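> Sequence first, then the predicted structure, then my questions.
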Amino acid sequence: MGEYEEGGRNSTRMMEFILKGFPGSPYLQILFFMLFLIMYILTILGNVAIIILVITNRRLHTPMYFFLCNLSFLEIWYTTTAIPKTLSLFLGKSRSISFTGCILQMYFVFAFGCTEYFLLSVMAYDRYLAICFPLHYSTIMNISLSAKLAVISWLCGFLAITIPAFLISRLSFCGPNVINHFVCNIDAWIVLSCTDTYVIEMAAFVISVIVILGSCAITLLSYIYIISTILRIPSWKGQQKAFSTCSSHLAVVIIWYGSTIFLFVKPSKRTSLEMTKIVSILNNIVTPLLNPFIYTLRNKEVKEALKNSLHWRTKK
């Protein structure tokens, strides 16, 4: 680590940090390792299966499943940015992570998280068009618009965290270098810094609010119109069929927003880091694991495509 004078006192540029991970006996660490490893493998397999299923089935070559492919691809990388290092912590491997590695991990975790907000709001808009304007849906939500919305979601997600990441990279440290987390987290960095972090805290808070409230507004408005349209359908079967087309997405939205609002919208570094770790498990591991199962178990088209694929492979 290097030292330099700043405002009449010594400040330090940390060259590496120590990830504290989870406390517990060696046996508990092995148990955690097995649990996290199983969830990680299932997450990768589940999301890869959805991508392959959508690509190989012509019936699923629609904007809705194009966005689902984007979401599954995102989930694979979102969980991969955090879990491999966490698994090494459970095995008692090196807990150290370089300054650059920590910045990159934090950047990608939050970038993928922001991208998921935008993708879910785009998917809500897609369901709004499909249910509220069924006759014009195919002309409005064409291949060109679908691709543009997906690209915009990815760009906005990766640009949103750029300013906080840059500001955090300029922080100075003059104390311990132990991060009380299993990933490099903004709050943990702020707690360790010995310089004024007000600007970073406010920048992260404002951007988080803009990302969450902006995507939430689009999603909420879309579902208000969707529900009002469904309620005007005269038959119960018609209502059930219309709702089934967006029930999987709605379930994912509820789980995702519930687990991430706490993580992103916190105006103070005094928020409990232990609570942040617990919520991060749900956010980084459980949510990406549940998404493919929600879409396969609650979506009739995906289940039929999966049955057809399995039947075709069996016959072959």
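On my side now, so go ahead.
> going forward, measure contacts between C-alpha atoms and count neighbours the same way
Noted.
> Against Tyr137, how distant is Thr62?
11 Å (C-alpha to C-alpha, to the nearest Å).
> Name the residues contacting each of these two.
The contact sets of Thr62 and Tyr137 do not overlap (C-alpha atoms under 8 Å, 6 or more residues apart in numbering).
> those helices in the chain, which residues are they?
26-56, 63-80, 83-90, 99-132, 137-140, 143-160, 162-169, 186-192, 198-231, 236-264, 273-281, 287-297, 300-315 (DSSP state H).
> of these, which approaches Met14 most closely?
Across the helices of the chain, Met14 has its closest neighbour in helix 99-132 (6.5 Å, C-alpha to C-alpha).
> now the angle between helix 162-169 and the closest one, please.
160 degrees (axes from the mean of the first three to the mean of the last three C-alpha atoms, to 10 degrees).
> Next one for the comparison:
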Amino acid sequence: MEPANHTAVSEFLLLGLTEDPALQPLIFNLFLSMYLVTILGNLLIILAVSSDSHLHTPMYFFLSALSFNDICLSSSTIPKMLVNIQRQDQTITYTGCLAQACSVILFVVLENFLLAMMAYDRYVAICYPLRYTAIMNPRLCILMVLLSAFISTMDSLFHTLMVLRLSFCSDIEIPQFFCELAQVLKLSCTQTLIDNILIYVASFLFLGVPLFGIIFSYVHIVSSVLRMPSSGGKQKAFSTCGSHLCVVSLFYGTGLGVYISSSVTDSPRKIAVASVMYSVVPQMMNPFIYSLRNKDVKEALRKLMGRMASFL
């Protein structure tokens, strides 16, 4: 690129999911509904766990952290999209775009760590039940979450700071409904080879390693369960892992779907629609998965609803 084609970018354009004005009200109502369901569902999970002493265990502590993270991840992308549709304005400031990209990376990476921690919790509970209380003590659980949050924050800040050294061309259109780091890099006139290499390395470390930990945990869980002599014990063990397995399958399955769709199609709009599946849908579905498949959570929610009704 010639230097004349470089520009001091002050804002980007988020093209969203469609350019058809007739579909904008439908998209607005749909995403507003999904956002409200996500916030309400995850907030109810947090309130139910905090209000019921029977749920003050490591598994539900991690579940509360996951619900809070899901609220933050959804709040990083959807509100700006709704504001843009309402104002009929596709712009986002340069600073706002970097902040959004940083937030999305932070909460996606943290989601991976939290799912890995929940898998490890089930691994200890099933494979080492007599030592479970000693191993999964409150201090360790809090330390694991804080360390994961710190690593996620450092990773997101590192990638964001790398973007600051880039210059951008006159094309400032992002074919997404939020500022995705990969899409921002494509707009740069500067060589981004180092950035892309760092993204792959970070993905292996902070996405691949937690996934390997989840697989490792469940390989040992299945092995231990199959050695149980009682069929009732096997059923109980698998039931405690059912909700988590559904959440893991949904999160990684949708993420894999986005990766595959971006590989087989050149349509930015189709990729944008596919990205909804990992950035919006899992965060909305997680509360339903845990509340419908977990009798302890259902009972805590029933008690919470009863107390809330008594105050009205």
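Everything's here; your move. Keep in mind the model is a prediction, meaning the values are calculated, not measured.
> Mind checking the helices of the first structure for the one nearest to Gly7 of the first structure?
helix 198-231 (17.0 Å).
> mean deviation of that closest one from the second structure?
Once the two are superposed, helix 198-231 of the first structure sits an average of 1.0 Å from its aligned residues in the second structure (mean C-alpha distance after the TM-score superposition for the first structure).
> if I look at the equivalent of Ile230 of the first structure over in the second structure, how far off is Leu106 of the second structure?
In the second structure, the residue equivalent to Ile230 of the first structure is Val225, according to TM-score structural alignment. Noted for Val225 of the second structure: a distance of 35 Å to Leu106 of the second structure, by C-alpha to C-alpha.
> who has more neighbours, these two?
Neighbour totals were compared for Val225 of the second structure and Leu106, and Leu106 leads with 24 against 19 (other C-alpha atoms under 10 Å).
> surely that one meets Ser156?
Yes: when contacts are counted by C-alpha atoms under 8 Å, Leu106 of the second structure is listed as touching Ser156 (5.2 Å).
> Map Thr56 of the first structure across to the second structure for me.
Residue-level alignment of Thr56 of the first structure against the second structure, with TM-score structural alignment as criterion, gives Ser51.
> Then Tyr128 of the first structure?
Using TM-score structural alignment, Tyr128 of the first structure pairs with Tyr123 in the second structure.
> Can you verify my assumption that that match contacts Ser217?
Yes: Tyr123 of the second structure lies in contact with Ser217 (C-alpha under 8 Å); the separation is 5.4 Å.
> Now the common contact residues for those two.
Common neighbours of Tyr123 of the second structure and Ser217 are not found (criterion: C-alpha under 8 Å, 6+ apart).
> Next one: Lys85 of the first structure from Leu129 of the first structure, what distance?
Applying C-alpha to C-alpha to Lys85 of the first structure and Leu129 of the first structure gives a distance of 41 Å.
> ok, now how distant is the spatially most central residue of the second structure from Leu207 of the second structure?
With distances taken as C-alpha atoms, centre = their mean, Val108 lies nearest the centre of the second structure, 4.2 Å away. Distance, Val108 of the second structure to Leu207 of the second structure, by C-alpha to C-alpha: 9 Å.
> Repeat that for Ile46 of the second structure.
25 Å.
> what does Phe113 of the second structure give?
8 Å.
> And these two? Which one has more around it.
Phe113 (27 against 20).
> which residue lines up with the more buried one in the first structure?
In the first structure, Phe113 of the second structure lands on Phe118 (TM-score structural alignment).
> nearest residue to that match other than its sequence neighbours?
Spatial nearest neighbour of Phe118 of the first structure, chain neighbours left out: Ser153 (5.1 Å); criterion: C-alpha to C-alpha, 6 or more residues apart in numbering.
> give me the number of residues near the one you found?
Neighbours around Ser153 of the first structure, by other C-alpha under 10 Å: 22.
> What's it aligned with over in the second structure?
Ser153 of the first structure maps onto Ser148 in the second structure, by TM-score structural alignment.
> Likewise for Ala165 of the first structure?
Match for Ala165 of the first structure (TM-score structural alignment): Thr160.
> Then Leu297 of the first structure?
By TM-score structural alignment, Leu297 of the first structure lines up with Leu292.
> just to revisit the earlier point, hang on, isn't the match of Ile230 of the first structure packed against Lys236?
No: using C-alpha under 8 Å, Val225 of the second structure is not in contact with Lys236; the gap is 9.6 Å.
> So what's the residue count around Arg122 of the second structure?
Counted with other C-alpha under 10 Å, the neighbours of Arg122 of the second structure add up to 23.
> before we move on, back to that, for the match of Ala165 of the first structure, what are its contacts?
98-99, 101-102.
> picking that back up, residues contacting the match of Leu297 of the first structure?
Contacts of Leu292 of the second structure by C-alpha under 8 Å, 6+ apart are Lys298.
> ok, it to Asn286 of the second structure distance?
Between Leu292 of the second structure and Asn286 of the second structure the computed distance is 10 Å (C-alpha to C-alpha).
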